[in-house]
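Chemist: Task: produce atomic coordinates for the following.
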Amino acid sequence: MKVPRLLPGIFLVLSLSSCREYKVFTEYEIEEFSFQGHKAKIVFPHTKNEDGFWIWRARFWGVEPQVDKALLEKGFHLAYIDVADLFGNKEAVRLWNDYYAFITKKYDLNPKVVLEGLSRGGLIVYNWASKNTEKVACIYADAPVCDIKSWPGDLLTGVGSPKDWETCLQVHGLDEKSVMDFKGNPIDNCVKLAQAQVPALHVFGDADEIVPHFENTEPLVKNFEKAGGKIELIRKEGVGHHPHSLEDPKPILDFILNHTVNKSR
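Modeler: Model (predicted):
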C-alpha cells in the first residue's frame, strides 16, 4: 500500500527554504547572474584555497548548508546553476559543460570539482560526471534520485510527483513505455565513474518514502562496486527524505577533503 502523495507539500517547504537563500551566505561575497537563461551563483571564500578547489551544488540552494559553509571556510568556492526542471537530460549536461568551462576559466578554479547532489540533483551530478570523469574530484550525493522511474515517476514503490513526471518525460523525449528501457539514469551511467575510480559518498535516510534508498542508492552501489568502484555510505536510521546532510557534517567534510586538500600528490 502506497503512502499518501505528500510530495507537493514537501517541495513547498523546500521552495520556502530557497526563498531565504540570500540570507544563508551573507558573510561571504556572492556573485549572481544569468547564464544562458538560467540563474547562476558563485560564493567566494574569504581566502581562496591555493589549489582553487570548489564544490558545485546541483539543487536546493541554501538548504542544509553545513557542508557548503565548512568548505567555504577551507577556501573552496561554491557554485550553482539552476537546471532542476531538466532532470539531468542532455540539455542539462550541455549547460553544465558550458558553465564549467566558463567559471573554471573566469575564476581560475581547479579542473577537478567536488559535486554535491541533493535529491533530484543526483540526476545531473551523475549524468554530467559520467561524461566528464576526468573533471570530478569526488561525488557527495544526499538522498539522491538515481532512477527517474522511482522519482518523479510512480512506477516503483516511491511517492511520485505527477506534474514533475510529466515534465521529466517530456524533456527526456520519453513516454511511460519507452522509459522502461531508458539507460540514462545514474544507476546505469555510474559504471563509467566506477571504472574511472571517481570516489563517491551517499548519505541517505533508511525511512525515505519519496526517494527510497533500495531503488535508488542500493542499485547504484551494486553496479558501482561491480564495475570496480569504491563508494562510501552513511545510513541515517529512521530518517526520511528530510532533513538532508548531517547535523555535524564532519564525516562528509572529511570525505571531501581526503579527495582534495589531503589527497596525496
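
Chemist: C-alpha from now on. contacts and neighbour counts both.
Modeler: Will do.

Chemist: all helices in this structure, in order from the N-terminus.
Modeler: Taking DSSP state H as the test, the helices found in the chain are 7-19, 66-72, 90-106, 121-129, 162-172, 186-195, 217-226, 250-258.

Chemist: In JSON lines, list those helices along with mean neighbour count and distance to residue 265.
Modeler: Shown next, in JSON lines, are the helices of the chain (neighbours: other Cα atoms under 10 Å; distance: least, Cα to Cα, whole Å):
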{"stretch": "helix 7-19", "mean neighbour count": "13", "distance to residue 265": "38"}
{"stretch": "helix 66-72", "mean neighbour count": "20", "distance to residue 265": "20"}
{"stretch": "helix 90-106", "mean neighbour count": "16", "distance to residue 265": "21"}
{"stretch": "helix 121-129", "mean neighbour count": "28", "distance to residue 265": "22"}
{"stretch": "helix 162-172", "mean neighbour count": "16", "distance to residue 265": "40"}
{"stretch": "helix 186-195", "mean neighbour count": "23", "distance to residue 265": "21"}
{"stretch": "helix 217-226", "mean neighbour count": "19", "distance to residue 265": "25"}
{"stretch": "helix 250-258", "mean neighbour count": "16", "distance to residue 265": "12"}
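
Chemist: Here is the second sequence; please produce its structure so I can put it next to the first one:
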Amino acid sequence: MQGYFSMFSGSYYKLSLTLLLTIVFTFANGQDRSPTNSWKGFEKVGFSVDGHNAYYVKPAHALPGNPWVWRASFPDWHTDMDSILLTKGFFVAYISDDDQYGSPQAMQVWDKLYDYLTTKINLAPKVALEAVSRGALYAYGWAKRNPDKVTCVYAETPVCDIKSWPGGKEKGIGDTALWSQLKAVYHFTEEQAMAYRDNPVDNLEGLASFRVPVLHVIGLEDKLAPPAENSYLFAQRYIAAGGPMSIHPVTIGPQELMGHHFPIDRPDYYADFIFNNSFPVKEPLPYSNYYEKASGLKNFYKAVTTRKMATVTFLGGSITYNPGWRQKVCRYLTERFPDAEFHFIAAGIPSLGSLPHAFRLQRDVLDSGKTDLLFVEAAVNDRANSTDSITQVRALEGIIRHAKKSNPDMDIVMMAFADPDKTGDYNKGIVPAEIANHRLLSYYYDLPFINLGKEVSDKMNHHEFNWDDDFKDLHPAAFGQELYFATIKGLLQDCFDHQPGGLPEPARSLPKPLDKANLQHGKYYNIRNAVYRNGWTITPQWHPSDGLPTREGFVNIPVLSSDTPGAELSLPFKGTAVGIAIVSGSDAGIISYAVDKGEYRNLDMYTQWSAMLHLPWYLLLGSDLKPGNHVLKIRISGQKNKASKGTTCRIVNFLINE
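Modeler: Take a look at the predicted model:
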C-alpha cells in the first residue's frame, strides 16, 4: 500500500487526514486477504521472473484458447472486472515491477513473463492489457513494442506522459521525489527527460496499424493525470493514426484524491469490452514457422555478453534504408543488452539487390571496421531488377564468403522480404526463385534465414490481414514494419534464449564454394583507371540538370560520362568479372561493349524507372572469366531506347571481382 501512496507524495500538496483515511479504508476493503494460493476464490499460482514476484489466477473453467488479462500496477485496485472475467473463463496475470515506470528494463521483464505464460502455461498469444494510473507507462510501453500481441487496452486515469506525472511540468501536480526516481531508472538528465519522445502519447502508428481497441476511463477533474495532458492527447494522436478509441468519464460517486480516484460504475460493461475483443481467441500463425535458426548467433551473443561491444550492419535495398523494422531491431538489441556498446551501420540503398551488394560490401560495410552481425536482404530488388538466378547465387555467395573472410566470427542473417509477385508465386504453389536462392545459400553456409515473403503470403491466406488495407505496398506501411520486426525479434530471442552450453566453438573454415565464379572478391574500381580520349569526361561533383531526383550516394560525386556516338574507353583490369555502376536517367543511352577480343554486344541502359529519377544501376559485362589480366572496352553506340531523351552513359564506378 505504501508503494501506491508514494505515487501521490510530494511537496506540491498535502492530503487531509479525512481523505487519507478514506483512501486507506478503500484499499483495506479492496485488498486480497486470502491465502497466497487463492484469489477471491480462484486458484492463484505464484512464481518469480528475474527476481520479480509474479502470479496468474486460473478460472474454474477456462475458455477455449485460454484468453487472459494482464494487469499493470496496483492489481488489487478495482478488481470487479477481473472477477467477472475469471468467472467467464479468462486468466488474470500480474508481475510486480513498480518503481520502474515502464522503462526498457521493465519491458525486458515483461517479455519474459509473456514468453513464460504463452509457451509454458499455453495462454493465448494475444493478451488484454489493464492499466491503472502509472500502469499505463508499462502497458503502452509493451503494447507499442508488441502491437501484434495485444487484443485491447483498458486504462483507468492513465498516465500518458511523464512530463505530466511525475514531472508536473504542465498543469498536473507532479512529484519531485518520484520524478528524480524516474530519471535515475531511465538514466536521464533533466534535459533528456524533458525531451523524451516515447511516452504513451508518442509513436502510436504501429499500435494503430493493428487497430488495437483502446478504452480510457477518466475523471474530468483529475489533477494528478489531467485528461488534457494525458487521455485527450493520447486519443487525438491515436485516432489520427487510425486507431479505434473511446473515453468514458465517470461523474457519479465520490471523486477522491484530487479527482484521480472514483468508483467504477459499470464493471460489467468494461469487462464486456475486454471479453468481446479477446474472445473467441484468434490463433495467428507462429513466427517460428518462418525462420530457421541454423547455427544460431553464438558469436554475436558472445560479443555482447563478454566483450560487451558489437557492430551490427544492415545490408539491403529501400526496405532496409527506410525507417521501420531496422530501427526497431536496433532498439531491441540495445534494450536486451543494456551493458553493451553498439555501433549500427545502415547500409541500405534503395533499388539495389544482390549484385550491387556484392561489389559495394567492401566500401560500404567492411571498410568501416569489423561487423559482428550482418543482416542481408536482396530478394525484392533481385526480382524488380530482373537479376538472373545464376547471378543471384554468385552474388549472395560472394557476400557471405567475403564477409566471413573479413571476420570468421561474423554471424549473418539472410532475409527475404515480401512483394506481390512473390505472393502470387506462393499462391500458385511456386517457391520464388529469389527466396529459393537466399535459402539455398543460408542452408549451405548454416546461416539463420527469415522468409518474410512466405509469411506474408501465408498470413494473408489465413485471413490475419490483407495487402491493400494493412501491408499496402512492398515498402511496408506501419503494419508491415511491425510484422517484419516481430518475426526478426522472434529469431533473435530464440537464438539468445537457447544458447548452447560449453565453450564457444572456434570459427569454422568455409566450405568449398557452391559456384567457383562467385563474387567473393567483388569491389569498386575507380573510374580514373579507364583509358579514353575525346568524348569522355569526368565531372568531379556531378548532379543532374533536368530536375529529376537522385539516390543518396549517387549525386555530388565524380562521374565518368559521355553522350558522343562513337566515343570509346578501355579499362585494363585483373579479375574474373567486370561491370559498371551507372546512373540511369531520362537520357540514358545504349552502349556497345566487349571483353578482350570478344564480340561487341549492345546494352540498353534505360530502365522502366529512368524517366522518374536518376537510378543507380549495376550491369555485369563479363563473368566467369579466366583469372588474370583483361581489358573491357565500351563505346557509345549512338542508338537509344525510344523512351529515352539521349545517348548518355554515366559511370560512377567500375566493378571487378579480383
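
Chemist: Tabulate the helices of structure 1 in JSON lines, adding columns for distance to residue 142 of structure 1.
Modeler: What follows is the helices of structure 1, written out as JSON lines (distance: least, Cα to Cα, whole Å):
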{"stretch": "helix 7-19", "distance to residue 142 of structure 1": "15"}
{"stretch": "helix 66-72", "distance to residue 142 of structure 1": "11"}
{"stretch": "helix 90-106", "distance to residue 142 of structure 1": "20"}
{"stretch": "helix 121-129", "distance to residue 142 of structure 1": "8"}
{"stretch": "helix 162-172", "distance to residue 142 of structure 1": "20"}
{"stretch": "helix 186-195", "distance to residue 142 of structure 1": "13"}
{"stretch": "helix 217-226", "distance to residue 142 of structure 1": "10"}
{"stretch": "helix 250-258", "distance to residue 142 of structure 1": "10"}
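
Chemist: For residue 243 of structure 1, which of those helices is the nearest?
Modeler: Between residue 243 of structure 1 and the helices of structure 1, the shortest gap by Cα to Cα is with helix 7-19, which sits at 10.4 Å.

Chemist: Pull up the gap between the alignment partner in structure 2 of residue 196 of structure 1 and residue 119 of structure 2, please.
Modeler: Aligned by TM-score structural alignment, residue 196 of structure 1 pairs with residue 210 of structure 2. As for residue 210 of structure 2, its distance to residue 119 of structure 2 is 23 Å (criterion: Cα to Cα, to the nearest Å).

Chemist: Quick check: the aligned residue for residue 82 of structure 1 in structure 2?
Modeler: That one, residue 82 of structure 1, aligns with residue 96 by TM-score structural alignment.

Chemist: So that match sits against residue 50, correct?
Modeler: No - using Cα atoms under 8 Å, residue 96 of structure 2 is not in contact with residue 50; the gap is 10.8 Å.

Chemist: neighbour-wise, which of the two wins?
Modeler: Comparing residue 96 of structure 2 with residue 50 by neighbour count (other Cα atoms under 10 Å), the higher total belongs to residue 96, at 20 against 10.

Chemist: Let me see the contact set for that one.
Modeler: By Cα atoms under 8 Å, 6 or more residues apart in numbering, the residues touching residue 96 of structure 2 are 52, 53, 54, 73.

Chemist: Please convert the residues you listed to CSV, extending it with neighbour count.
Modeler: Listed next are the contacts of residue 96 of structure 2 as CSV, based on neighbours: other Cα atoms under 10 Å:
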residue, neighbour count
52, 13
53, 13
54, 17
73, 25
